[in-house]
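Engineer: coords please:
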Amino acid sequence: MPKKVRTKERRFPEKTPEKFIKFQERIEISFHDEKLLMQAFTHSSYVNEHRRKPNEDNERLEFLGDAVLELTISQFLFNKYPTMSEGQLTKLRASIVCEPSLVAFANQLSFGDLVLLGKGEELTGGRERPALLADVFEAFIGALFLDKGLDTVVSFLQKYVFPKINEGAFSHVMDFKSQLQEIVQRDNSGILEYKVLQEKGPAHNREFVSRVSLNGIELGTGSGRSKKEAEQKAAQAALEKLKLDSKQ
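Structural biologist: Coordinates of the predicted model:
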């Protein structure tokens, strides 16, 4: 009887596609295992259509990346906001490690262009589907952790994620006034007072500038589209000042 010819399983191409090479150049990170990088961007629909093994898609990496993001962002928030309560830290972290935020991070890096999709998923707009992009971002973090370690993950986040936090992109879930009040009450420092220093701009595009003082001494100023926002920004500035003063 003639011997059966065993067909080879179709795996990732031996040569890394150009788009993944350029992506590594763009983020200035070179993977030791580029197949791991490609796996992070491989959707289950692509695996199914190319008769690959189920574990060659990015779902396991997504699982790992979710945990790595929770850890690294928790550590960043813990160090950045030393007076924030556990409940406030949890709320802030949840606003960062959530689908809309992860999608924004993925779009910032054009992850949609890199995803390997099956034809059906491609035709139904998979590259722009929020859940898919959020999963891919987590999978990439998981792959980066496995290939380069935690320090490289943190360096990557310092470049693409942490600046968004520093810029106040998630300040809508933070109550800086309550944090400042908590510190003042804990230390019996005195009385906080907020005052609107300036109102400018037309009625439909008003901007307010507020100041927060402790016993008549200015701690910080801030501006915003409403008095409430301006006061929150002033309180945030005051917290930063108190943090610096405590280190001196």
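Engineer: can we go C-alpha only for contacts and neighbour counts from here?
Structural biologist: Noted.
Engineer: contact partners for the most centrally placed residue in the chain?
Structural biologist: Nearest residue to the geometric centre of the chain (C-alpha atoms, centre = their mean): Val161, 4.4 Å. Contacts of Val161 were listed using C-alpha atoms under 8 Å, 6 or more residues apart in numbering, and they are Phe105.
Engineer: ok, it to Ala169 distance?
Structural biologist: Counting by C-alpha to C-alpha, to the nearest Å, the gap from Val161 to Ala169 is 10 Å.
Engineer: please apply the same query to Lys177.
Structural biologist: From Lys177 across to Ala169, the span is 17 Å (C-alpha to C-alpha).
Engineer: these two: which is more packed in?
Structural biologist: Lys177 (19 against 13; other C-alpha atoms under 10 Å).
Engineer: so which strand or helix has that one?
Structural biologist: Taking DSSP states H and E as the criterion, Lys177 maps to helix 176-187.
Engineer: relative to helix 176-187, how tilted is the helix or strand following that helix?
Structural biologist: Beyond helix 176-187 on the C-terminal side, the first helix or strand identified by DSSP H and E is strand 192-200. Orientation note: strand 192-200 sits at an angle of 150 degrees relative to helix 176-187 (axes from the mean of the first three to the mean of the last three C-alpha atoms, to 10 degrees).
Engineer: now for strand 192-200, which elements pack on it?
Structural biologist: Helices and strands touching strand 192-200, as assessed by 3 or more C-alpha pairs under 8 Å, 6 or more residues apart in numbering; DSSP states H and E, comprise strand 207-214.
Engineer: next, the structure of the following sequence, for comparison with the previous one:
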Amino acid sequence: MVPQDELLERLGVDIDAETLRLALTHRSYAYENGGIPTNERLEFLGDSVLGFSVTELLYREYPGLAEGDLAKRRAAVVSTRALAGIARRLGVGDFIFLGQGEKVTGGKNKSSILADTMEALIGATYISSGLEAARQFVVGLVKPLLADAAVLGAGTDWKTHIQELAANRQLGTIHYAVVGEGPDHARTYTATLLIGGTAYGTGTGNSKKEAEQQSAANAWKVLGPDATLAATE
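Structural biologist: Okay, here's the model as predicted:
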């Protein structure tokens, strides 16, 4: 079995060889190989198919939810973090064509690259097999996430919520103390959220932004019953 066939088996879709290769071609590889086409146009297309398919799924599966709650769930399951998690589970990173610079800096595990590639694969499915096949592909990918509280929470901008809460309660100035560890290509960050000089939450991630969001989410859980209740809505 050729590598691309193995990927298609994991994805459970049919994509012709040429379109599949294009979907897996990151711009770093394209630039190092004479400026060949990249997967960015397929990513653009896939983003639209993803958004439509998830919106329709939510509309049908949750008839009692208000528009705002539907929007929050959609944001969570189409987020970079959620798509990258799907890609890691399927091992998509091993199949992406990357330039040497991205290879040595761990590009195959970067959330942004993985999420963009998943969108390109959705677009490629649409091109090769049509809208219904692409829609079913999306539903199969995201439906399990809708029952995952951790994933739904990832769609929340906890930093903004914490900032508003701290201001309302006059808790003091917010500061994120961030420390990075490990080599440049596999760096891990730890962020501690300080409000008025007091530490309320710590989080880790592959980027400073991800670590800060996680620390804010953890702080939200300990700042009182009102915050805890809102975090579960």
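Engineer: need the TM-score between these chains.
Structural biologist: Once superposed, the chains reach a TM-score of 0.62 (TM-score structural alignment, normalised by the length of the second structure), with 164 aligned residues with a C-alpha RMSD of 2.8 Å.
Engineer: and the helices in the second structure?
Structural biologist: Along the second structure, counting by DSSP state H, helices occupy 3-11, 17-23, 27-32, 40-61, 67-77, 80-90, 100-104, 111-129, 131-142, 149-154, 158-169, 208-222, 225-231.
Engineer: about what we covered before: mind checking how far the residue nearest to the centre of the first structure is from Asp33 of the first structure?
Structural biologist: Counting by C-alpha to C-alpha, the gap from Val161 of the first structure to Asp33 of the first structure is 24 Å.
Engineer: before we move on, what about Glu122 of the first structure?
Structural biologist: Glu122 of the first structure is 26 Å from Asp33 of the first structure, by C-alpha to C-alpha.
Engineer: I figured Arg81 of the second structure hits Ala115, correct?
Structural biologist: Yes: contact criterion C-alpha atoms under 8 Å: Arg81 of the second structure and Ala115 qualify, at 7.5 Å.
Engineer: these two: which is more packed in?
Structural biologist: Comparing Arg81 of the second structure with Ala115 by other C-alpha under 10 Å, the one with more neighbours is Ala115, at 24 against 19.
Engineer: in the first structure, what residue corresponds to that one?
Structural biologist: Residue pairing (TM-score structural alignment): Ala115 of the second structure is matched to Ala134 of the first structure.
Engineer: same thing with Ala124 of the second structure?
Structural biologist: Using TM-score structural alignment, Ala124 of the second structure pairs with Ala143 in the first structure.
Engineer: which ones are touching its match?
Structural biologist: Ala143 of the first structure neighbours (C-alpha under 8 Å, 6+ apart): 36-37, 40, 61, 65.
Engineer: if we go to 7 Å?
Structural biologist: Ala143 of the first structure makes contact with 36-37, 40, 61, according to C-alpha atoms under 7 Å, 6 or more residues apart in numbering.
Engineer: ok, now Leu131 of the second structure?
Structural biologist: Applying C-alpha under 7 Å, 6+ apart to Leu131 of the second structure gives no contacts.
Engineer: go through the helices of the second structure and name the closest to Thr202 of the second structure.
Structural biologist: The closest of the helices of the second structure to Thr202 of the second structure is helix 208-222. By C-alpha to C-alpha, the value is 4.2 Å.
Engineer: map Gly101 of the second structure across to the first structure for me.
Structural biologist: Residue pairing (TM-score structural alignment): Gly101 of the second structure is matched to Gly120 of the first structure.
Engineer: okay, now the closest residue to its match other than its chain neighbours: neighbour count?
Structural biologist: Leaving aside its chain neighbours, Gly120 of the first structure sits nearest to Ser45 (7.8 Å; criterion: C-alpha to C-alpha, 6 or more residues apart in numbering). By the measure other C-alpha under 10 Å, the count of residues near Ser45 of the first structure is 17.
Engineer: gap between the equivalent of Ser45 of the first structure over in the second structure and Gly34 of the second structure?
Structural biologist: In the second structure, Ser45 of the first structure lines up with Ser28, judged by TM-score structural alignment. According to C-alpha to C-alpha, Ser28 of the second structure and Gly34 of the second structure sit 11 Å apart.
Engineer: can you check Leu70 of the second structure too?
Structural biologist: Distance, Leu70 of the second structure to Gly34 of the second structure, using C-alpha to C-alpha: 44 Å.
Engineer: quick one: which of these two has more around it?
Structural biologist: Leu70 (17 against 8).
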